[in-house]
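Asks: Kindly return the folded structure for what I paste below:
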Amino acid sequence: MRILLVEDSVRLRELLLEAVRDAGYRIDAFGTAGEARAALQEIDYDLLLLDLGLPDEDGLTVLKALRREKRSIPVLVLTARGAVDERIAGLDAGADDYLAKPFNNGELIARIRALMRRAPVAVMPVLDYAGLSLDVATRRLTSDGAEIALAPSEKSLLELLMRHGGTVVAKRKLEHAFSEFGDERSSNAVELAVSRLRRKLETGAPRAAIETVRGVGYMLREARR
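Replies: Below you'll find the predicted structure:
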């Protein structure tokens, strides 16, 4: 799962980046509406955390444009505009939830999980393949009911492989999913991450295996008996 944060306060942006990453999610962050619009054109995000008081454009304008374009991405508004009529305006503009500043980071993460549970069916909040089950919202991975501990980056790779279970995922697509905006990872970094993930699955998930399709990419499949 990949989150987009739009917040013009550098200090708050850094704090939120840390909190969301610690919760196991990938996140890109920008300080202006223009940067956010460009990122939304390039990447299919699963959730938008949107501040309304942006320097170049009101956040409500960004939100209304998304809804006019029929973009179904869940939007959690983060703003100092806490008055009831302002909250109503944000919800009427298409926000899915509203969190007034200052807020507790624990509540923010809980609201992210809640929005993911209510996300469209296409998002597939729980992925199941080859005995593996990954809750996209909580990032909890189990194999036949037993929990498996993975690093956040490994879970991101596995999520993409599970979404395409039984089919090949191009290495370039994995590189893109493994990285954050403006910090693209090398092929070697992805190969090392896949190798670590493969070893952990061999130990904790005997029914699942990652197959290398030379020159193309990787595929998650049912392990051969």
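Asks: C-alpha from now on. contacts and neighbour counts both.
Replies: OK.
Asks: hey, which helix is longest across this protein?
Replies: helix 187-204 (DSSP state H).
Asks: Check which helices and strands the next helix or strand after that helix is in contact with.
Replies: Next along the chain after helix 187-204, taking DSSP states H and E as the criterion, comes strand 208-213. If you count contacts as 3 or more CA pairs under 8 Å, 6 or more residues apart in numbering; DSSP states H and E, strand 208-213 packs onto helix 187-204, strand 217-222.
Asks: Give me the contacts around the longest one.
Replies: It stands for helix 187-204. 143, 148, 150, 153-154, 157-158, 171-172, 174-175, 178, 208-210 (CA atoms under 8 Å, 6 or more residues apart in numbering).
Asks: Could you also give me the structure for this next sequence, so I can compare it with the first?
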Amino acid sequence: MKLLLVEDSKRLRDSLALGLRKSGYVVDLTGDGAEGYWMATHEQYDVIVLDIMLPNMDGLSILTQLREKQVNTCILMLTARDKVENRVEGLSKGADDYLVKPFAMDELLARIDALCRRSYNIRASHIKWGPVTLDLSKRTVSVNEAELALKPREYRILEYIAMRSGEIVSKSDIESRIYDDNAELRSNVVESAISSIRRKFDAVGHPCPIETRRGLGYLIEKA
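Replies: Below is the predicted model of the structure:
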């Protein structure tokens, strides 16, 4: 999943980016409000994490203009303002969630995970296909309760295709949502990861739910 983090404190920005990337997210970041607004209107993100106090363009102005432009990406506001009226203002302007500083990283991750599920109209914390269970909160995959030893990126690929079940997901879309822009991608990196996922399903005696559509991408049928 791909996030945009707009936070003016370099120390906090770098710390949050590190924690989010360790959790498997692809993160674009900036400390400038005007640049953050430009990025939000020129790239697709699953969630935008947006500070309120920013140079050149404040977070509430960014939020208001994004909603006016019909950018419907889920937005989580960060702020040091803890009064009820401050939270009400952000939510009334179209924010999806609100987190007051200081906060625990685990809480931020839980809120982002929930917003990612909302982005794909998924309310439950599990996706199931017969004996296969994808646990979105624990980030695990099991078949008949036997957990598959997927690498973090393999899990994210399976999760992303599963959250878009019923749609064909292109290779380039997977690359942009799962791999950081700074990563040097081999031409077959997605194919190799999916082959590894399939081998791990084969090892437990169950077919992998990911289907290949030649020349188009990958598909998991709706359960």
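Asks: follow-up on the earlier one: could you single out the nearest of the contacts of helix 187-204 of structure 1 to T61 of structure 1?
Replies: Using CA to CA, F178 comes nearest to T61 of structure 1 of the contacts of helix 187-204 of structure 1, at 30.7 Å.
Asks: In this model L158 seems to touch that closest one, though I could be wrong.
Replies: No: using CA atoms under 8 Å, F178 of structure 1 is not in contact with L158, being 10.0 Å away.
Asks: Structure 2: strands as residue ranges?
Replies: Under the criterion DSSP state E, structure 2 carries strands at the ranges 2-6, 26-30, 47-51, 74-79, 97-100, 126-129, 132-135, 140-143, 146-147, 168-169, 211-213, 217-219.
Asks: Could you export those strands as JSON lines, including distance to I112 of structure 2 and mean neighbour count?
Replies: JSON lines is the format used below for those (distance: least, CA to CA, whole Å; neighbours: other CA atoms under 10 Å):
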{"stretch": "strand 2-6", "distance to I112 of structure 2": "9", "mean neighbour count": "24"}
{"stretch": "strand 26-30", "distance to I112 of structure 2": "12", "mean neighbour count": "20"}
{"stretch": "strand 47-51", "distance to I112 of structure 2": "7", "mean neighbour count": "26"}
{"stretch": "strand 74-79", "distance to I112 of structure 2": "8", "mean neighbour count": "22"}
{"stretch": "strand 97-100", "distance to I112 of structure 2": "9", "mean neighbour count": "19"}
{"stretch": "strand 126-129", "distance to I112 of structure 2": "16", "mean neighbour count": "16"}
{"stretch": "strand 132-135", "distance to I112 of structure 2": "15", "mean neighbour count": "19"}
{"stretch": "strand 140-143", "distance to I112 of structure 2": "17", "mean neighbour count": "20"}
{"stretch": "strand 146-147", "distance to I112 of structure 2": "24", "mean neighbour count": "13"}
{"stretch": "strand 168-169", "distance to I112 of structure 2": "22", "mean neighbour count": "18"}
{"stretch": "strand 211-213", "distance to I112 of structure 2": "28", "mean neighbour count": "14"}
{"stretch": "strand 217-219", "distance to I112 of structure 2": "25", "mean neighbour count": "19"}
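Asks: what residues are up against A29 of structure 1?
Replies: 4-7, 13, 17.
Asks: Return the residue of structure 2 aligned against it.
Replies: By TM-score structural alignment, A29 of structure 1 lines up with L29 in structure 2.
Asks: related to what we said a few turns ago, show me which pair in the contacts of helix 187-204 of structure 1 is furthest apart.
Replies: S143 and R172 (27.3 Å).
Asks: thinking again about what came up before, tell me which of the contacts of A29 of structure 1 is nearest to K101 of structure 1?
Replies: Among the contacts of A29 of structure 1, and counting by CA to CA, the member closest to K101 of structure 1 is E7, at 11.9 Å.
Asks: what about that closest one, distance to E35 of structure 1?
Replies: 11 Å (CA to CA, to the nearest Å).
Asks: quick one, which of those two is more surrounded?
Replies: The neighbour count for E7 of structure 1 versus E35, taken as other CA atoms under 10 Å, is higher for E7 (27 against 12).
Asks: Wait, the more buried one touches L50, no?
Replies: Yes: contact criterion CA under 8 Å: E7 of structure 1 and L50 qualify, at 6.7 Å.
Asks: tell me the contacts of the nearest residue to D180 of structure 2 once chain neighbours are set aside?
Replies: Nearest residue to D180 of structure 2 in three dimensions, chain neighbours excluded: V26, at 5.4 Å (CA to CA, 6 or more residues apart in numbering). Counting by CA under 8 Å, 6+ apart, V26 of structure 2 touches 1-3, 20, 177-180.
Asks: cool, and S176 of structure 2?
Replies: K2.
Asks: what residue of structure 1 takes the place of it?
Replies: Checking TM-score structural alignment: S176 of structure 2 goes with H176.
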